[in-house]
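Enquirer: next comes the sequence, and after it the predicted model I'd like to discuss.
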Amino acid sequence: MNMALSVRHQHLDEMKPWSDRQHLLECLSATPEAPDVMTFTFRSDKDNWFRYLPGQFVTLEIPVGPEQSVMRTYTLSSTPSRPFSIAVTVKAQASSIGTRWMFENLKPGMRIRAFGPLGDFTHIRHPGEKYLLVSAGSGITPMMSMTRYMADTAPMSDITFINCSRGPSEIIFRSELEYLARFMPNLNLGFIVEACGRTDLWSGLKGRIDKAKIALLAPDFMDRTIFCCGPEVFMDSVRSMLEAHGFDMERYHQESFQPAQAPTPLAEVSDDGAAQAATSIRFTMAGKEVSCPSGQTILQAARGAGVRIGAACESGLCGTCRVMKLSGEVEMNHNGGILDDEIDEGYILACCSRPKSNVEIEA
């Protein structure tokens, strides 16, 4: 029997959204994009669809060894206008652990745990009349998600798309972008490569990005809403150029998996100057109760007690360490890794929450 014919078709309104609290991701495909770059596409392990904003990210729990896993955060390159699957496009560096494991081991049919989606780096939350999307290397992924979304929902959108890479062969999604530009009349592409090999056919710009190249590719860049993603040094360079040129930085947005500011530590001294006493934390699923010294986070207390709570950024940004608080009070200083409705339900981020009283945690 053809298994593809045996699957019952469901309309979107017959399905529930994917939930990282209940469902795993099942790998559908692994597709090479460029040297050391792969796109991994996933479906829900249940009959679910994916609800997210273009440009958001997920955190994958990658089983790199027996009884060992690492958390890695990746931007979604897919578009929510095609909600039956999601995709991440990742580049494996020489020192990569989690990403290298994915390259060598993650195959169609395998299942993996994910957390999210989360993130504020999206044109939905920072709309503009026209956009300049600037990226380097795999920083192209959120730009591709936003561009794919606009291609599906608003193909007349005014977008100048600048991508920087080491060489022509390393431009990720080049063919698809050139295809999208055929029916998006206001999508203007600009590729910049650092250098060309002797066999490369290249008539575009070469060198590093600078103000002159930006002005050449986007003469009206001062009037655009700008999104920037790439290595930190690349984003710092673009930001500095724009600031020096007098750009309105309210219309500049950059993606970073580093917090805008470190979570504010909870004071270890109360308002009346007395030292705060240690509190107790009860981890209900592990059946353990531990003393938590003043100033220690719930994540730190869990690790000390041998209670496993997944964590990636440990700065209140990625949302991986989200746990249910069953009772008690905490001080939580996060960086956007948890939604207001999740807080209302009782969830907290263990990495940036410190007990103010005895608490019970579902972990």
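Expert: Looks like it arrived, so ask away.
Enquirer: please count neighbours and contacts with C-alpha atoms only from this point.
Expert: OK.
Enquirer: tell me which residue is most central in the protein.
Expert: Geometric centre of the chain, nearest residue: Phe57, 2.3 Å, by Cα atoms, centre = their mean.
Enquirer: gap between that residue and Thr75?
Expert: 4 Å (Cα to Cα, to the nearest Å).
Enquirer: for the stretch 51-200 of the chain, what spans make up the strands?
Expert: 57-65, 68-75, 86-91, 111-118, 131-136, 159-165, 187-193 (DSSP state E, counting those that start in this stretch).
Enquirer: buried set for stretch 20-33?
Expert: Neighbour-count burial for stretch 20-33 flags 20, 23-30, 33 (criterion: 16 or more other Cα atoms under 10 Å).
Enquirer: go on, stretch 261-277?
Expert: Across stretch 261-277, burial judged by 16+ other Cα under 10 Å covers 263, 266.
Enquirer: who's in contact with that stretch?
Expert: 293-295, 315-316, 331, 333-335, 352, 354 (Cα atoms under 8 Å, 6 or more residues apart in numbering).
Enquirer: before we move on, back to that, can you redo the buried residues of stretch 20-33 as CSV with secondary structure and distance to Met235?
Expert: Output for the buried residues of stretch 20-33, formatted as CSV (DSSP: H, G, I helix; E, B strand; the rest coil; distance: Cα to Cα, whole Å):
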residue, secondary structure, distance to Met235
Asp20, coil, 31
His23, coil, 35
Leu24, coil, 33
Leu25, strand, 31
Glu26, strand, 33
Cys27, strand, 32
Leu28, strand, 33
Ser29, strand, 31
Ala30, strand, 29
Glu33, strand, 23
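Enquirer: try this one next to it:
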Amino acid sequence: MALDQSPALPLPKPGLPRFGAAPRQLTLVDRTQDTSDIVTFTFRNEGGALHYLPGQAIALDLPMPTGTATRTFTLSSAPLGTAELSVTVKAAPDANATRWMHDHLEVGQQITGRGPFGQFSLAHRFGRPLLLVGGGSGFTPMMSMLRWLFARGEAVDVTVVQVARRVEDLLYTQELAHIAANMPSLKLFEVVADPAPGESWHGYRGRPDRAMLRSMVPDASRREAYCCGPQGFMDQIRRCLVAEGLSPAHFHTESFGLTAPKAQPVGKAVEQGTGHKVTMRGRTFEVAADQPLSAALAGENIRVPTGCGAGQCGTCKLRLVDGAVDMRQDGGLSDHEVAQGLILACCSTAKGPITLEDAS
């Protein structure tokens, strides 16, 4: 990805613009095999320049043979005022939607996306030195933020830590080397957790612990930290940094599309006759009137795909066959989808007896 060196500009001020998470027609214009199981897909937004904040996410509607599957991914590209945007996607051999992307999504194909959305962006907070930590494909939002800082010519003090399992799994190595050579305010560290036998690696190795992080970031307590990766990885980094004096208020995480959907809170126990009856997947049960349906259904061991949990990404679509709900979405559904009877489980509560079915 070519980066234009633009003059340094002030970091954003409070009251950042809120970009509507509207449906968008996207055309795949490039795909790059980054590692054996990670591909970067670059799309052109047919509506023109896409405005977003570094670290935000987008939802993609994937036209799979079994029906449309909506998946959410953090953007790995930087918002530089162009119509192109990229997502960097990992797919395990037994994956479903992401495996379909790797095997079948070809240049020239058009799909529908929705976004941007999410609060995981350094643009919301400024005035402190930065720490960007990414594990595996969770490094992609860190790359979006770093590309943005570099393209703007920012001189902010930033430390970047990328953690990968093997040397071959490290992402963007050539581009990172170029940025590091031309951004004096950047300190870049790459960590390989489990080098293969005979694999040459002279950098940090092993899983990051408190001693390793202290060696790389001795002044972590004064930084604004952003972390993305598997949940266990983020929990470990948080524990270490808090132990080193970082306030939890200055530690921010996100995991759109990079791990399994976040576990939903278990629905509250409902005393018989006090809740609303829900019929779905051949079962009828009661849910609390004030419980989001995603959580209420999870309490009944009925899982629906989830993404943002805030009514923005459209991942948790269900079809309302009968009854009424109170839905407080934030752009996750188009007016047409609402008219078709679709709802979002994460931001809907039952207003009475309802019947639901899967959207696809």
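Expert: All right, it came through fine. Owing to the predicted nature of the structure, the values given are computational and were not obtained by experimental measurement.
Enquirer: now what about the TM-score between them?
Expert: Scored against TM-score structural alignment, normalised by the length of the second structure, the superposed chains reach a TM-score of 0.73; 312 aligned residues with a Cα RMSD of 4.0 Å.
Enquirer: sorry, back to before: any idea how far the residue nearest to the centre of the first structure is from Pro35 of the first structure?
Expert: Using Cα to Cα, Phe57 of the first structure is found at 22 Å from Pro35 of the first structure.
Enquirer: do the same with Val134 of the first structure
Expert: For Val134 of the first structure, the distance to Pro35 of the first structure equals 21 Å [Cα to Cα].
Enquirer: pick out whichever of those two has more residues nearby.
Expert: Val134 (26 against 12; other Cα atoms under 10 Å).
Enquirer: which residues touch the equivalent of the more buried one over in the second structure?
Expert: Counting by TM-score structural alignment, Val134 of the first structure corresponds to Val133 in the second structure. Val133 of the second structure makes contact with 139, 142, 160-163, 225-228, according to Cα under 8 Å, 6+ apart.
Enquirer: determine which two of these are furthest apart.
Expert: Greatest spacing in the contacts of Val133 of the second structure, by Cα to Cα: Val163 and Ala225 (15.3 Å).
Enquirer: ok, Arg44 of the second structure touching Arg24?
Expert: No. Look at Arg44 of the second structure against Arg24 with Cα atoms under 8 Å: they stay out of range, at 10.0 Å.
Enquirer: coming back round to it: tell me the one of the buried residues of stretch 20-33 of the first structure nearest Gly346 of the first structure?
Expert: Asp20 (16.0 Å).
Enquirer: can you pull out the strands in the stretch 201-350 of the second structure?
Expert: Per DSSP E, counting those that start in this stretch, the stretch 201-350 of the second structure carries strands over the ranges 204-205, 224-228, 251-254, 276-280, 283-287, 317-322, 325-327, 342-344, 348-350.
Enquirer: out of those, which comes closest to Val156 of the second structure?
Expert: With Cα to Cα, the closest approach to Val156 of the second structure among the strands of the stretch 201-350 of the second structure belongs to strand 224-228: 11.6 Å.
Enquirer: other SSEs contacting the closest one?
Expert: strand 130-135, helix 140-151, helix 231-243, strand 251-254 (3 or more Cα pairs under 8 Å, 6 or more residues apart in numbering; DSSP states H and E).
Enquirer: got the ones you listed as a markdown table, with distance to Val167 of the second structure columns?
Expert: Output for these, formatted as a markdown table (distance: least, Cα to Cα, whole Å):
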| stretch | distance to Val167 of the second structure |
| --- | --- |
| strand 130-135 | 13 |
| helix 140-151 | 17 |
| helix 231-243 | 18 |
| strand 251-254 | 24 |
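Enquirer: out of the ones you listed, which comes closest to Ala91 of the second structure?
Expert: Closest approach to Ala91 of the second structure among these (Cα to Cα): helix 140-151, 14.3 Å.
Enquirer: the closest one vs the first structure, average offset?
Expert: Mean deviation of helix 140-151 of the second structure from its aligned counterpart in the first structure after superposition (mean Cα distance after the TM-score superposition for the first structure): 0.6 Å.
Enquirer: chain center to that helix, what's the gap?
Expert: Remark: helix 140-151 of the second structure is offset 14 Å from the chain centroid, using Cα atoms, centre = their mean, to the nearest Å.
Enquirer: cool, and stretch 96-105 of the first structure?
Expert: Per Cα atoms, centre = their mean, the centroid offset for stretch 96-105 of the first structure relative to its chain is 18 Å.
Enquirer: hmm, who's touching that stretch?
Expert: Counting by Cα under 8 Å, 6+ apart, 38, 62-64, 70-72, 90-93 sit against stretch 96-105 of the first structure.
Enquirer: redo that, cut-off 7 Å
Expert: Contacts to stretch 96-105 of the first structure, defined as Cα atoms under 7 Å, 6 or more residues apart in numbering, come from residues 62, 64, 70, 72, 92.
Enquirer: please apply the same query to stretch 174-189 of the first structure.
Expert: With Cα under 7 Å, 6+ apart as the test, stretch 174-189 of the first structure has contacts from 151, 155-162.
Enquirer: between those, which sits nearest Val359 of the first structure?
Expert: Nearest to Val359 of the first structure among these is Ala151, at 48.2 Å by Cα to Cα.
Enquirer: the closest one -> the second structure?
Expert: So, by TM-score structural alignment, Ala151 of the first structure is matched to Phe150.
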